[in-house]
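Student: Sequence and predicted structure are below.
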Amino acid sequence: MEMNQYLEVFIEESKEHLQACNEQLLELEKNPEDIKIVNEIFRSAHTLKGMSATMGYEDLANLTHQMENVLDAIRNQKIKVNAEILDVVFLAVDDLEAMVLSIAEGGDGKRDVSAAVSKLKLIEKGQSPIQFETKTETAAALAGPSPAMKSTYDEFEWTVIQQSKEQGFETYEITIALRGDCLLKAARVYMVFEVLEKIGEVIKSTPSVEQLEEEQFDQEFSVTIVTHEPKEDVEQKLLKVSEVEKAKVSSLLLEELRQHEQETETEAVSSSSEAETLLAENQPKHEKKAQAAKQTSNKTIRVNIERLDILMNLFEELVIDRGRLEQISRELNNQELHETVEHMSRISGDLQNIILNMRMVPIETVFNRFPRMVRQLARDLNKKINLEIIGADTELDRTVIDEIGDPLVHLIRNALDHGVETPEVRKANGKNEEGNVILKAYHSGNHVFIEIADDGSGINKEKVISKAIKKGIITEQTASVLSDKQAYDLIFASGFSTAEKISDVSGRGVGLDVVKNTIESLGGSVTIDSKVGQGSIFSIQLPLTLSIISVMLVEIEEEKYAIPLSSIIETAIIKKGDIMRAHNQKVIDFRGKVVPLLSLKDIFDIPSDQQESEFLSVVIVRKGDKMAGLVVDSFIGQQEVVLKSLGNYLTNVFAISGATILGDGQVALIADCNALIK
């Protein structure tokens, strides 16, 4: 077997073992006395240690060995499992995952794991890992900013700092630490920079701004700023930013800076010499590893999402031309042309599936972060919560995956904070002390459904309505006729919150309106079902892809409109005499249900000289459990079309989600059924 095959197997198996460790550690927390679970984790760690040592990744092998020692002590009942110990083992697994990721990307797998190793050694000796944290923090306070976090400056930055000093500005190096449970680190970084830019000029950040935006840092980062503000004021303003745990501001002295720059240059030359010597001594081994990493990366390539977007746009143009060719073929009635176009349609259909599949990503890439998040939040809230994930292999378009993460975080935090009760309350209500949260994804037609269900206290309709009236969202007259689901929808209103006490988890009166807006901007919808005392279900409906959709083309006067097939139940021809009126609205009896009729001619203000015929063509559409009948002149047929936006000048057109170019060059507007059904 070639070296590259060994490396590929090592990376894949390491990921599997680490995923198993994560899952089994969460199980161990629920069943701390179960030695079988400890044995499973030990086996995964032992295998990973052996593989790492064989491949020459010493940092990985050493950390796994130390983790293995702790697990061995647990299974031999020398140490008793508790949350404190599991926190450290989770930290070690995070380090291992980072090293394996580095190797998979062609790196050397090296990482500073001294903090995790020291804590594991204390646990092995039967001591508390908190002792290590206290010592480390004291030493860090005495030593000042760590060399790793100190910034180095280029000539331009050095000149700016010097000139600022001459003009009476202060230069500060600020080390900022976010809380360990901070979930949206990039958002906090943005807020920190917003504060700093109001009081001065940011000269440099370590890591870089790009890395901070992509959350490529642990919890700490440093920023250099020039300002007139006193040091204490800068610190106080930064500490007001939510989830900023520490803001250490130190003045940058020119003498220290010069000395630091000289030391950095010396270290760089020394490190470079050592690296060259080491490379010369171990040339064959290094060549093999580099070649193996290179060959492994050839089997799978990382493609910028922008390139896939360009490919998709080109294919969309091809779909438009395909429609045009199909129409020409029908008009000319040439057999050879007809066969060629038919063959091209099949080929382009296969190509379409391949391009769409290239953009499809399993939703587990989003779901995988939630078990650890729920564990931490449950501890912060002093609640016992079991998270069950179903359908993590369900696939979604990459653009949808990128956007859906934050809304799901909000909904899960909301379920934990507002939904699931504390163990004492659950016990008093005759429930199991441990609450259940189910995160489920599944396909249905051209849609993906994601459900977040909890068995908590449910939504109190009266409390919601009372708060909505108080906030001026609805009037008392409107409140009296609201159904349960309409009342639940009020929690999506901007600034709405029923929380009596504001917490760090949720209840700040923001979040759920953003959730709804984000989901609807993706062409989806969110609904709520709840029973007081039994729990709630938030159901999200999303399209599989956002660019090519199947529609029913209809005609109104001489204009063509497209209605998405995903919204259509069926089409029907009805007699004018079957139309009834209820609450000043035209309605029909559709299979035992009263369905309102909407005339697209009236809604889109299409001029007409024709008189209505005895029979009407109706498209029955739905949004959740609501239905409506759209009256049109005639049906043209089903077609796959490319969804194009209306541009920046037509952003607020009612009930139109976009447009498409048909085969004959005409533009057809795409009706937004979600906006039509209220």
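Tutor: That came in fine, so what should we check first?
Student: Please make it C-alpha for all contacts and neighbour counts, starting now.
Tutor: Will do.
Student: Pull the residues that contact stretch 413-431.
Tutor: Applying Cα atoms under 8 Å, 6 or more residues apart in numbering, the external contacts of stretch 413-431 come out as 374, 377-378, 381-385, 432-437, 453-459, 499, 505-507, 535-536.
Student: now do 7 Å
Tutor: The contact list for stretch 413-431 (Cα atoms under 7 Å, 6 or more residues apart in numbering) reads 383-384, 432-435, 454-458, 505-506, 535.
Student: Ok, stretch 536-543 next?
Tutor: Stretch 536-543 has contacts (Cα under 7 Å, 6+ apart) with 446-455, 458, 523-530.
Student: which helices and strands sit right next to the helix or strand hosting residue 551?
Tutor: For residue 551, the host element (DSSP states H and E) is strand 548-556. Using 3 or more Cα pairs under 7 Å, 6 or more residues apart in numbering; DSSP states H and E as the contact criterion, the elements in contact with strand 548-556 are strand 559-564, strand 626-632, strand 634-642.
Student: Going by neighbour count, which residues in the shortest one are buried?
Tutor: In other words, strand 559-564. Along strand 559-564, these residues count as buried under the neighbour rule (16 or more other Cα atoms under 10 Å): 560-564.
Student: what about that strand, distance to the chain center?
Tutor: Offset of strand 559-564 from its chain centre (Cα atoms, centre = their mean, to the nearest Å): 33 Å.
Student: one more structure, for comparison:
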Amino acid sequence: MSLNLPENILNDFIDETREILVAVDRELLELEQDLNDTEQINKVFRLIHTLKGSASFLGFDRIVDLMHDFENTLNLARNQKASITPDDIKSLFKRLDTTRDILDDIRSKKLSAGVNFIAEEPKVAKKASAIPDDKKPVKTVAEPKIGEDPSILYEVSKREPVATADQTTRVKLSRLDTLSQLVGELTLRRNQLLTITSKTSVKRKEDLLSLQLNETVTQINRVTTELQDAIMETRMMPLQSVFARFPPLVREIAEKYGKKVRLETEGEQAEVEKIAIEPLSESLTHIISNAIHHGIETPEERTLAGKNEKGTIKIKAWCDGNSIVVTASDDGKGMDTNLIVQKAIAVGNITLEESHRMTEEQILNLVFSPGFSTLDTAGLGAGRGVGMDVVKSSVTRLNGSIKIDTVHGRGTTIELRLPLTLSIIQALIVEVGVSSFVLPASIILETVRIDTHSLQSVDGNELITYRNTPLPVVRLSELFDIPSTPGKWEYVTIVNIAEKTFGIVVDRLKGQEDIAFKPVNDFLAGCGATGATSLGDGSVAFIIDLGEITEALYLFEGLETNTYKKPVKTDDAISYKVLLAEGSKPFRKAMVEAFRKAGYETTEANSGRATLKAIMESKKPFDLIMLDCDLPGIGGIALAEHLKSHAKFKSIPVVALTPPSKQVDTDYGFRIGIEDFLPKLEAENLSIIARRYIIKNVQISH
């Protein structure tokens, strides 16, 4: 580094300053409630004075100047020479934001913040270098005066040890990541050792060496588990770091839309694994932004409704078993289900007839539909359409769930539930044929053994009756194209994820293990697995992408609630030929099933290469091509551009399917000739929407 300040001192200053800024944010919000609260003014002053002192010692003049102005404003109020005004509060908050920007600049070394890191030494360094080298050290031991007992002086000068909080040290996150990876490998070797010794102990029960080996392995198992727990604790972070980001956000958005909003937080000390911090923060940012923008009324509207002119948003977190629960509540308008239905019908998510059979919960869940956020949500009661598909996708990827509770005119609560740990998880190992798969134990409700005739079939879809409730089931053998080798019995694992319950049919249950989660790379995206792990017997098992399966099972929701009407075959549809190019196998299979039931002649492809092959080999031209934007290989957009550049295929309408959590350059897509971009909705809805593009193209060609 080219700075004279050691990196650890610089980092400590930045981290400690950020902590002080969080505290000042909180105290300023309290002061805003009573601008004449002298005690509160003094609290803020002490924090600012501490921050100013640290910045001055290290020579960060820009921060010192900001805090000096801050102190002057507070001092006028402390000395009763002036009163704090709402404009003063806004100005003070802006100074805090500016200080945060300076800290970012210091961290990135883009600006000096008053210290020229390259050419100018910090003041503290200058002061230190000004001491002459030839000066002798000064004696600091005082001689006792005549007649005084030195022991008495010693007793007077003794200090009681200062009580301190838990001693802490700062550790780079990369080191924690390395430790976590190593303990993951150790867990794997432990599992392998347990597997080996369990086999040898059966053969050599009376062997003393075998008994000693078993005892040693038992101790290794215990120590490994304790080490695993200890490492996991180091990766846990309090939600305070997340909650601290919200006061400036609330203040900024409320001011932008002319709202008055009070933020309350509870449970900041609840902890979650580090890798979940950013997704959780982004999700809550979406929710809070929407609550202020559309949920909380203006002061005038709240007064007319008999409410306090200042709205309240409360973020609360707590641990519930092996889960962390975070709720975001507001006392605004609540959600208007009638408006949600109108919007959903307008975008084609549902029909009017289907809406009449929907429960309130199902209507509320429509705001999570991809594409719902592309609507003009200004008229939507609580405005939860903006980005909520992204929120759901983010939470589901973490094996979490999200649900909504609302009272029209009273407010809305959105609950996020995530597993406490993500890198090492307790899992159930299942087998299909000779392949092993992993199911997180946290989402398993029960496993049941059935004979092959216990499942029911409705419209070609299998169901299981679980506690007097029909549930859809999915066979892993069909999802992964693996030959099934069941014995007399099959096993159904009942799981619950994203507020949906369904069964997964497997051949055998292999047992439970603590596994180290390793995500798959982008090349394997859409393969039906979120990660992989090595098992105790040395084999590799894929961690099933339950979110992807859940999305595919939306097709079957009507079987449980009779909500959705199956598409009716029509003579018009029978002659139409559709190519469905989709990388996600569960979703592709659901689309193929829905399109075929609607009467279309359907061809499927799982990659760019397979799509081109299907187009070239088809004897009859396709009437419509639906392309996944994330199609493995060439990619959906690039493939569409290739097709539209050839006269032979240019007239075929192409519709691109967009993933919920990815930004797509639609302007470019329209320029190259893509007819439309559709979110990955329920498969049946796509089969209905597709018809209008086919009819439109037929009319143009004639």
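Tutor: Perfect, I can see it now. Computed from a predicted model, the values in this text were never measured in an experiment.
Student: Need the TM-score from the superposition.
Tutor: TM-score for the superposed chains, counting by TM-score structural alignment, normalised by the length of the first structure: 0.63, backed by 499 aligned residues with a Cα RMSD of 4.4 Å.
Student: The helices and strands packed on strand 548-556 of the first structure: which one's closest to residue 4 of the first structure?
Tutor: For residue 4 of the first structure, the closest of these is strand 634-642, at 42.5 Å, according to Cα to Cα.
Student: so how far is the helix or strand residue 269 of the first structure falls within from its chain's centroid?
Tutor: Residue 269 of the first structure is located in helix 254-281, with elements delineated by DSSP H and E. Averaging C-alpha coordinates over helix 254-281 of the first structure and over its chain gives two centres that are 40 Å apart (Cα atoms, centre = their mean).
Student: what does stretch 402-409 of the first structure give?
Tutor: Between the centre of stretch 402-409 of the first structure and the centre of its host chain there is 4 Å, according to Cα atoms, centre = their mean.
Student: what does that stretch correspond to over in the second structure?
Tutor: The alignment of stretch 402-409 of the first structure onto the second structure (TM-score structural alignment) spans residues 278-285.
Student: what about the residue mapped onto residue 41 of the second structure from the first structure, distance to residue 512 of the first structure?
Tutor: Taking TM-score structural alignment for the superposition, residue 41 of the second structure sits opposite residue 38 in the first structure. Summarising the geometry, the distance separating residue 38 of the first structure from residue 512 of the first structure, computed by Cα to Cα, to the nearest Å, is 40 Å.
Student: Now, of the contacts of stretch 536-543 of the first structure, which are buried?
Tutor: Counted by 16+ other Cα under 10 Å, these give 447-455, 458, 523-530 as buried.
Student: how about the strands in the stretch 351-500 of the first structure?
Tutor: 360-362, 384-390, 395-397, 434-444, 447-454 (DSSP state E, counting those that start in this stretch).
Student: Contacts for the fourth one next, please.
Tutor: By Cα under 7 Å, 6+ apart, the residues outside strand 434-444 of the first structure that reach it are 384-392, 394, 420, 423, 448-456.
Student: quick one on the thing from earlier: from the contacts of stretch 413-431 of the first structure, which is closest to residue 338 of the first structure?
Tutor: Proximity of those to residue 338 of the first structure, judged by Cα to Cα, is greatest for residue 454, which lies at 55.6 Å.
Student: how about the closest one, what does it touch?
Tutor: Residues 415, 419-420, 436-438, 535-537 are the ones in contact with residue 454 of the first structure under the rule Cα under 7 Å, 6+ apart.
Student: Alignment lookup: it to the second structure.
Tutor: In the second structure, the residue paired with residue 454 of the first structure according to TM-score structural alignment is residue 330.
Student: hang on, the earlier thing: pull out the buried residues from the match of stretch 402-409 of the first structure.
Tutor: Residues 279-281, 283-285 are the ones in stretch 278-285 of the second structure that count as buried (16+ other Cα under 10 Å).
Student: again with stretch 261-273 of the second structure
Tutor: By neighbour count on 16+ other Cα under 10 Å, the buried set for stretch 261-273 of the second structure is 261-268, 270-273.
Student: got the end-to-end distance for that stretch?
Tutor: Start-to-end span of stretch 261-273 of the second structure (Cα to Cα) is 30 Å.
Student: With stretch 76-96 of the second structure instead?
Tutor: Distance across stretch 76-96 of the second structure, first residue to last, is 19 Å (Cα to Cα).
Student: quick one: contacts of it?
Tutor: Outside stretch 76-96 of the second structure, the residues within contact range by Cα under 7 Å, 6+ apart are 21, 32, 35, 38, 66, 70.
Student: just how off-centre is it within its chain?
Tutor: Between the mean C-alpha point of stretch 76-96 of the second structure and the mean C-alpha point of its chain there is a distance of 38 Å (Cα atoms, centre = their mean).
Student: ok, now stretch 48-68 of the second structure?
Tutor: Between the centre of stretch 48-68 of the second structure and the centre of its host chain there is 36 Å, according to Cα atoms, centre = their mean.
Student: gap between the two ends of stretch 204-213 of the first structure?
Tutor: First-to-last residue span, stretch 204-213 of the first structure, Cα to Cα: 14 Å.
Student: repeat for stretch 527-537 of the second structure
Tutor: Chord length of stretch 527-537 of the second structure, first to last residue, is 24 Å (Cα to Cα).
Student: before we move on, what about stretch 377-385 of the first structure?
Tutor: Terminal residues of stretch 377-385 of the first structure are spaced 9 Å apart (Cα to Cα).
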